[in-house]
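Colleague: Next comes the sequence, and after it the predicted model I'd like to discuss.
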Amino acid sequence: MSTSSQYDVVIVGGGSAGITVAAHLQQSDRAPESIAIIEPSDTHYYQPIWTLVGAGVFDKEISERPMAEFIPEGVTWIQDYAETFDPDANTVSTQSGDTIEYNYLVVAPGIQLDWDGIPGLADAVADPRSGVVSNYAYEYCEDTWDTMQTLQPGDSAVFTQPATPIKCGGAPQKIMYLTADHLRKRGILDDVSVQFYTPGTVIFGVEKFARTLRDVVDRYGIDVHLHSELVEIRPDTNEAVIRGTGGGDSAPGERVVSYDMLHVTPPQSAPDFIKESPLSNDEGWVDVHKHTLQHNTYDNIFSLGDASSTPNAKTGAAVRKQAPTVVHNLLQLMHDGEITAPKEYHGYSSCPLVTGYGKLVLAEFDYDNEPDPTFSFDTSQERYSMYALKAYGLPQMYWHGMLRGRA
């Protein structure tokens, strides 16, 4: 039996963005009278730690907590899937058939992993014996470590990045550097072929950090192929089909690469229910102003996080800066009827690039790919202190600070 309910603010998504916005709203001295989060999952994951799970540093269970622990007190949790939007009627319909009415809507459902976007990937990554692994899912990230340990002299370890936007753009490289460092520790790095295929034109988009990464690549002897994209996996023969775009040293057309370990970053996109909604732009993302995060058509709708159209790198650090922007502008609109003094987001994102066990380059930058540092020292250099920050400091800040509206 379907039901109808109404709230001042409805938040679609209980991930990093949705929970953080709810916490900030609830703590405001101008907090809305009623807030609801539509989120189907029982479990909340701290996904950035999956890189270190895949490298054998942590068990994957360290990344999960019950969702109920993080729904702010006083916020209604609607444990269901959002399915359709009617922004003219100010309603969201859920998979169970309920209609949720809102005065203001925050859309933050995250990004969709398109495992079927590469032929052969979905079946191969689900088989822990295939050699095909990915740190992009809780159920698969420990397979990376198991497979890494099986590499022997004469083997090939292949790492790929898709042409689509992805969450944590540095993740395809982080596990590659950790794998190379693992092989170095075992004394077989020179005897294993480590290869990276990316459709990108450079190793990293901010030159200050790219300089260090080129040195890291040289140190490990990694064979980097720019302008190159994985388009098919043949798990029966342990072959990856790579398509070159013809840029740089990449010849146009397809070639076949053999692998013993293949780490795949799956293609990604906005969730289907967002793509099919009136909220999306031509590329399928929630269509918002890149500074105010207000929808470009519907004034009472805001969006942040991976599903929004903002052209920043899709990271949790970006969400940490976006959430206060959404809350400030939403509350001003709610109480004043217009946004007269908008808070603006300028594309800040952070990519903690692990370059080996105990080594990390902290890349922070804005919409213009200009460095936007938090620290006064040069974080483009590999440092143990920044590695410790990622491994131990940032998870605590996430669970006890960001999701509680304190950071």
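Modeller: That came through, no problem.
Colleague: C-alpha from now on. contacts and neighbour counts both.
Modeller: Fine.
Colleague: Residue 316 touches residue 16, doesn't it?
Modeller: Yes. In this structure, residue 316 is within contact of residue 16 by CA atoms under 8 Å, at 6.9 Å.
Colleague: Pick out whichever of those two has more residues nearby.
Modeller: Neighbours were counted for residue 316 and for residue 16 using other CA atoms under 10 Å; residue 16 has more, 27 against 24.
Colleague: follow-up on the earlier one: which neighbours do residue 316 and residue 16 share?
Modeller: residue 305 (CA atoms under 8 Å, 6 or more residues apart in numbering).
Colleague: all strands for the stretch 101-250 of the chain, in order.
Modeller: In the stretch 101-250 of the chain, the strands defined using DSSP state E, counting those that start in this stretch lie at 112-113, 132-133, 156-160, 193-197, 223-225, 228-234, 239-244.
Colleague: So which of these is the most surrounded?
Modeller: strand 132-133 (a mean of 30; mean count of other CA atoms under 10 Å).
Colleague: Put this next to the first one:
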Amino acid sequence: MNTAQRRHDVVIIGGGSAGISMAASLHRRRHSLDIAIIEPSERHCYQPGWTMVGGGVFSLAETIKPMTSVMPEHVTWYRAEARAFRPDEDQVELSDGTILGYQRLVVAPGLELNWDAVEGLSETLGTNGVTSNYHPDTAPYTWQLIQNLKSGTALFSQPPMPIKCAGAPQKAMYLACDHWMRQGVLGSMDVHFKNAGGVMFGVPDYVPALERYVERYHIHKDFQQNLIAVNGPAKKATFRDLSVEGEERFIECRFDMLHAVPPQRAPAFVRESVLANEAGWLDLDSETLQHPRYPRIFGLGDVSGTANAKTAAAVRKQVPVVADNLLASLDNQPLTAAYYGYGSCPLTVERGRIVLAEFGYGGQLQPTFPKWINDGTQPTRLAWMLKARYLPYIYWHGMLKGHEWLVKPGRRNAA
């Protein structure tokens, strides 16, 4: 057994929205905590803004800041990657060989975009009409393609679940179609939604509004078609037809524009560890967000194996739950804070209107506002204002600073 070179009260893996918010919230609750963050990146990204970058609403610069500008002053920052867990020794090994000890560990490294799972995608991404709002370097290219395309075939792919922000693939499609309609060229476009799943959206209450926009934009719904290969120079995409079990059928499509979304998975050091569930995601109790076998470990964010939507809005609700329960754990008290699976997906169905989908475990609706203020099942201008104007401010100046507005944890019966 190796001895830890440094020890901290709380070690947080990840300096994204979950990790930074977690450190800030813990510090607000208990100033005396010695907190460390493991994060190799030198920049911090507001990823929910990339859909708006791809739609010509935000600039990329608005969504990216130096990590130094958001890293809390009260934490010790290790500019390295987490490499291995040693939960029996309460230790984490870093990529530079450092071994950190902890009293409590928070695992929040996000997920991994598996671009190489689609043959040819990495090589052609950002060229030949192939783009993705899931990559900051190509989100501006999405808007460039939308502006330049006056006719032809546009494909929008969606891989099998789970993925971060499950509505993002069709958000890109709606904003593109809205622009083409405003420019009077939509009639010359052949638009296809190539979805590996079998429905427009996983929560039925929001589907009728989305279907109206599908009809309005004359979008072809091609369900159970999974993107497996892209030939950029030839402008061809290959999809595996998932509609018939036991058969391997492939569909080849020519395109002028392809918005591709890669399959997604937990980082290797999580999915190949003893902390992972059978699907390779971080194993957590769905309410307390505590690891079921290693009670000194908590987790949140996109790496989680819980059944909620993987969104920044989910992180906002998860942070106070983990903060409360982690401190209760340190104090040998029962864990009473509960997370009920809240996630939000602001579906940008047109420039100026959004269907604000808010739901929890099992598709249960969990609206923030009363229906008379904002009916989340219908497109509204208020929801657009929230997404375009207020949420970025709340993110940079509220959530990352430990302010917890409208995110009071649920309560569970202590067992």
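Modeller: Structure's in. What do you need? Computed from a predicted structure; not experimentally measured.
Colleague: Turn the strands of the stretch 101-250 of structure 1 into TSV, columns for distance to residue 56 of structure 1.
Modeller: Formatted as TSV, these follow (distance: least, CA to CA, whole Å):
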stretch	distance to residue 56 of structure 1
strand 112-113	23
strand 132-133	14
strand 156-160	17
strand 193-197	19
strand 223-225	24
strand 228-234	25
strand 239-244	25
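Colleague: Between those strands, which one is closest to residue 404 of structure 1.
Modeller: Residue 404 of structure 1 sits nearest to strand 112-113 of all those, at 25.1 Å, using CA to CA.
Colleague: For residue 30 of structure 1, which of the strands of the stretch 101-250 of structure 1 is the nearest?
Modeller: strand 112-113 (33.5 Å).
Colleague: Identify all contacting residues around that closest one.
Modeller: In contact with strand 112-113 of structure 1 (CA under 8 Å, 6+ apart) are residues 266, 267, 268, 269, 270, 271, 272.
Colleague: Just the buried residues of the residues you listed.
Modeller: 266, 267, 268, 269, 270, 271 (16 or more other CA atoms under 10 Å).
Colleague: Spell out, range by range, the helices that occur in the stretch 251-400 of structure 2.
Modeller: 268-271, 312-330, 381-385, 391-397 (DSSP state H, counting those that start in this stretch).
Colleague: closest to residue 210 of structure 2 out of these?
Modeller: The nearest among the helices of the stretch 251-400 of structure 2, by CA to CA, is helix 381-385 at 15.0 Å.
Colleague: mean shift of the closest one relative to structure 1?
Modeller: By mean CA distance after the TM-score superposition for structure 1, the fitted helix 381-385 of structure 2 averages 1.1 Å away from its aligned residues in structure 1.
Colleague: coming back round to it: which of the helices of the stretch 251-400 of structure 2 sits most buried?
Modeller: helix 312-330 (a mean of 23).
Colleague: quick one, helices of the stretch 51-200 of structure 2?
Modeller: Taking DSSP H, counting those that start in this stretch to define them, one finds helices in the stretch 51-200 of structure 2 at 67-70, 121-124, 139-148, 168-182.
Colleague: helices or strands up against the last one?
Modeller: Applying 3 or more CA pairs under 8 Å, 6 or more residues apart in numbering; DSSP states H and E, one finds that helix 168-182 of structure 2 contacts helix 50-54, helix 139-148, strand 152-158, strand 343-350.
Colleague: From residue 399 of structure 2, how far off is the residue most central in space within structure 2?
Modeller: In structure 2, the residue lying closest to the centroid (CA atoms, centre = their mean) is residue 164, at 3.2 Å. Distance from residue 164 of structure 2 to residue 399 of structure 2, counting by CA to CA, to the nearest Å: 19 Å.
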